[in-house]
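>>> Could you look at this predicted model? Sequence included:
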Amino acid sequence: METLDKTSKEKQKNSWKYFDSNKYQFHVTISSASSSIDPTITSEEEITSKGVVYMEDLEKRKNVYGICGECNEPGTGKKWCQPCNSKRFKENFQNWTSENKDIDELLQYSQLNAVYYTKLLEWIPYENFQCVTYIDEGGFSKIYSADWPDGHIEYWSIESQKWVRSSNKHVVLKSLNNSSDINIEFLNEIKSQLHIYFWNIISYYGITRDPNTKDYMMVLEYCTDGNLRNYYLSQQPEYNSKIYDLLAIAKGLMNIHNADKVHKNFHSGNILFKNFYPYISDVGMCQPADKEQSLEGVYGVLPYMAPEVLYSHQYTKESDIYSFGVIMNEFISEEIPYKDVPHDSILAEKICNGSRPKIFKGTPKLFEELIMKCWDAKAKNRPTIEELYQTLKKWDDEKLNNDSEIFSQVKEWKQIRENEYKNNSNKNKSKNLNVHSQAFYVSRPLNFQNLSEPINSTDFLSVQSDSEHLEKTSSSWNKKEGSYL
């Protein structure tokens, strides 16, 4: 009998299923976090190629992820058992602390409830990082890159009785200014995202602390190809590739909205590329981390902010759609929005009065119309993210069809762009990088008073041609914070 039991246990060690990532999610979806979401609206592709696996569906979990060799229950993700791993994490709580009760509780909560390693946050001692290098600074944070030799946890090995880690990860350290007394609301924003299935959203690995400044630092996934602007300036992607990239960005935003979340700070600096694929970062991170710094007004990058956000300081899904329109126009035209004017109260008032970024003259009509819909001053008139996704999906499907409207419009656009590059491509690129000294493309606090109620304008493109007037009439310039991204 003892021999049979031993043999049985050995068989259980190999009970994880071969996982098909083209067919199913990497981990289960918690119904309580998504009960209001109708999966049929996430698009046909989302259902067929990334099948949802719900926590309570034991049979499907068994078929998709297999059986845990320790508790004989279905897995909660690829090579992951939440109940068993939770016990391991709990036993280790006594061996670490961030020296902040609220942060400890957040990390412990994530570890006890993690259905997969991407939902896990670790306390990572600062000395575990190497080659820490300063990159840039924003309104409430400083950004560093670093090497993490250990890497993040991937799964528990029953055979070796230890965690298997990714090893040799290049990561980003986001230092939160004045965070020794961290804001509980900031931590709650992170906590609220832990059980939502986000696709192409930047992963958080954990938290560390700068031993010199005593500021806490978020440890994030590093994206090798930079942000959207870095990407189009260095890679010069062709139009069909841009359609696919916009579709992928829309897919990420759709997952955020379908989880009843709002990004709140959606701009080209928060769209990062890794292996030529776009990822969305900083979801919901639009507030200072410290308790003492109260934020009056809003936080973000002015050219991407919807007029109603500037006017009423209210973030909504519709305001994300406005931002998506600005991002789409920038990506297509490769022109930085409002780069030749100060980002001050004059520009904010112009935006509320209906002014919008310039649309490049060769932009396909289909894209121009979609961009303008996203920019409608009446938020209710803007398309939903599902409508945006379906439109971009249709264009992506038809972009190689000679008989399609998108094919003919893209063909015409390519000819216009080729003629431009032949004339003087270097001059055009140099002009694109010539940014006004009071134009800011990092997130910062904004608090404009007495703005007009948002309206549509019959001449909403006028702000670009009216830049000289804006410069002359600007009575005061905001102090620059951070560097150009």
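Alright, I've got the coordinates.
>>> can we go C-alpha only for contacts and neighbour counts from here?
OK.
>>> So which bits of stretch 183-194 are buried?
Judged by neighbour count (16 or more other Cα atoms under 10 Å), stretch 183-194 contains these buried residues: N183, F186, L187, I190, K191, Q193, L194.
>>> which SS state does the fourth one fall under?
Under DSSP: H, G, I helix; E, B strand; the rest coil, I190 falls in the helix class.
>>> Next: the last one.
Reducing the assignment at L194 to three states with three-state DSSP gives coil.
>>> if I look at it, how far off is S203?
Going from L194 to S203 by Cα to Cα, to the nearest Å gives 10 Å.
>>> is it true that S437 touches P342?
Yes - shown here, S437 and P342 form a contact pair, counting by Cα atoms under 8 Å, at 7.4 Å.
>>> Settle it for me: which of the two has more neighbours?
Between S437 and P342, counted using other Cα atoms under 10 Å, the more crowded position is P342 (22 against 14).
>>> Okay, one more to line up with it:
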Amino acid sequence: MYDVNNGVYEDDNGYYYCCYPLFLEWVPFNRFKDVKLIGEGGFAKVYSATWIDGRAEYIKRNDGNWIKEEPNSIKVALKRLNGLQNISADFLNELKTHWKLNCLQYDSLRFYGITKDSETNEFMMIMQFADNGNLRNILSSNFNNIFWNIKLGYLYCLVNDLRNLHLLGYSHKDFHSGNILNNDIGTYISDFGLSGPSNKQKSDYKIYGVLPYIAPEVLNGELYTISSDIYSFGVVMAEVSSGKPPFHNRKHDASLALDICNGIRPVFGKGTPEIYKKLAHRCMNANPSQRPTTNELHETLFCWWYYMDNEEYGYKGEDVYVAFKEADKEIPNILTSYEKNSDAIYISRAFTFNNLSKPINSPFITSLYLNEENNEDCQDSQLVDLEVPNMSNEFPDNEQLYKGIKVREI
């Protein structure tokens, strides 16, 4: 028995355990060893470390007393915000957002507590370590072995996190593949430093994020909303399909921002199912009100993952099964090497753009994927991949576990 609200569960012997996420811990920095820098973003550095004592767990004996379990060391991630010698509003916001998500969703990326580097006096967050790294690196290093049931598992876990974040009234505002982490259990959204209530802007009115993932209305000066996160999710869908970061071959500058507002969108990998492209393009619709909700994405991806019928959205499990199995035959043939423009920058930074045009959809994408009759004043944009799937190869068996849900093979 597990009490979600109180973080308490009962085992088969009648003992009660107190477990994460009931409380956060303050941990002296000397209780960590083997601290190593493993990543650096626009506003923070991330280290791996061994937490000597591990997180605190307590057991309630039959006599009613709570006793602390013997400590076990664990590997963790330490996140240091650049130059944070004092607790800032941004740091508190990230703590609050991450903690609220943990309390709402037990299988989100775990946040254990806070420490302070004794040498630099900078505060650091203590978090669950994701052994497999971020999604961008996973795709670039192992794309040809990641078949569609695994891809759909990634996306389902992500939209589950995103849905719960939106239920809290927050938008992430920096959703990209570098902020998506993976281990053998699941895939997680991380880095809530820019997250906050929808329709609220930072006081400096700058745009923050990784340019190819930023929604066109935000580039155009409008406030971040939960629909802006949905746009970013659509870009991630394209990246999961192709294995390449969006717009890797061009500068991430005002020219790209203008093209995004004029309807250009990332390309998809060869053989990607049309139903997948259509959903991704709906996410990337220039009109935020026409994008799907996280509830729709959650239901759709669950049905795709399990090849189930969904009358509400018009999917038949057998057709979905065939589409993704055929798409799998192309994955070993997709070239994943690419030349990256030196000015294609995939870390979060601040932007200021002036005189961008009003966001529109391209007529090409509209006619194929958006089912819109009226899309006035649209300009042409880059064509998306329309290759016919190769039907020759057999689909290899794959079985993975994602957050306790088993991939079904037919």
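Thanks, I have it. Quantities reported herein were computed from a predicted structural model and do not represent experimental measurements.
>>> Superpose the two chains and report the TM-score.
The TM-score (TM-score structural alignment, normalised by the length of structure 2) is 0.77; 352 aligned residues with a Cα RMSD of 3.1 Å.
>>> Out of the buried residues of stretch 183-194 of structure 1, which is nearest to I385 of structure 1?
Nearest to I385 of structure 1 among the buried residues of stretch 183-194 of structure 1 is Q193, at 19.1 Å by Cα to Cα.
>>> separation between the closest one and K62 of structure 1?
Taking Cα to Cα, one finds Q193 of structure 1 at 25 Å from K62 of structure 1.
>>> again with L461 of structure 1
If you go by Cα to Cα, the gap between L461 of structure 1 and K62 of structure 1 works out to 56 Å.
>>> Who has more neighbours out of the two?
Set L461 of structure 1 next to K62 and count neighbours by other Cα under 10 Å: K62 wins out with 18 against 15.
>>> helix, strand or coil for the more buried one?
helix.
>>> right, and it touches G75 too?
Yes - judged on Cα under 8 Å, K62 of structure 1 makes contact with G75 at a distance of 6.6 Å.
>>> what residue of structure 2 matches up with I190 of structure 1?
In structure 2, I190 of structure 1 lines up with L95, judged by TM-score structural alignment.
>>> Look at stretch 263-278 of structure 1 and report the distance between its end residues.
Stretch 263-278 of structure 1 has an end-to-end distance of 16 Å (Cα to Cα).
>>> And the contacts of it?
200, 223-229, 231, 245, 248-249, 253, 256, 279-286, 299-301, 304, 315-317, 319-320, 323-324, 327, 441-443, 485 (Cα atoms under 8 Å, 6 or more residues apart in numbering).
>>> mind checking what A146 of structure 1 lines up with in structure 2?
Using TM-score structural alignment, A146 of structure 1 pairs with A49 in structure 2.
>>> Which residue in structure 1 aligns with I214 of structure 2?
Under the alignment (TM-score structural alignment), I214 of structure 2 maps onto M305 of structure 1.
>>> which helix of structure 2 spans the most residues?
Longest helix in structure 2 by number of residues (criterion: DSSP state H): helix 148-167.
>>> Check which residues of that helix are buried.
Buried-residue list, helix 148-167 of structure 2, by 16+ other Cα under 10 Å: 148-166.
>>> Counterpart of I385 of structure 1 over in structure 2?
I385 of structure 1 maps onto T294 in structure 2, by TM-score structural alignment.
>>> So what's the residue count around that match?
For T294 of structure 2, using other Cα under 10 Å, the count is 23.
>>> How much space separates it from I347 of structure 2?
T294 of structure 2 is 25 Å from I347 of structure 2, by Cα to Cα.
>>> circling back: what's the longest helix of structure 2 aligned against in structure 1?
Going by TM-score structural alignment, helix 148-167 of structure 2 lines up with residues 239-258 of structure 1.
>>> now stretch 236-248 of structure 2: which residue numbers in structure 1?
The aligned range for stretch 236-248 of structure 2 is 327-339, by TM-score structural alignment.
>>> Pull up the distance across the matching stretch, start to finish.
One end of stretch 327-339 of structure 1 sits 14 Å from the other (Cα to Cα).
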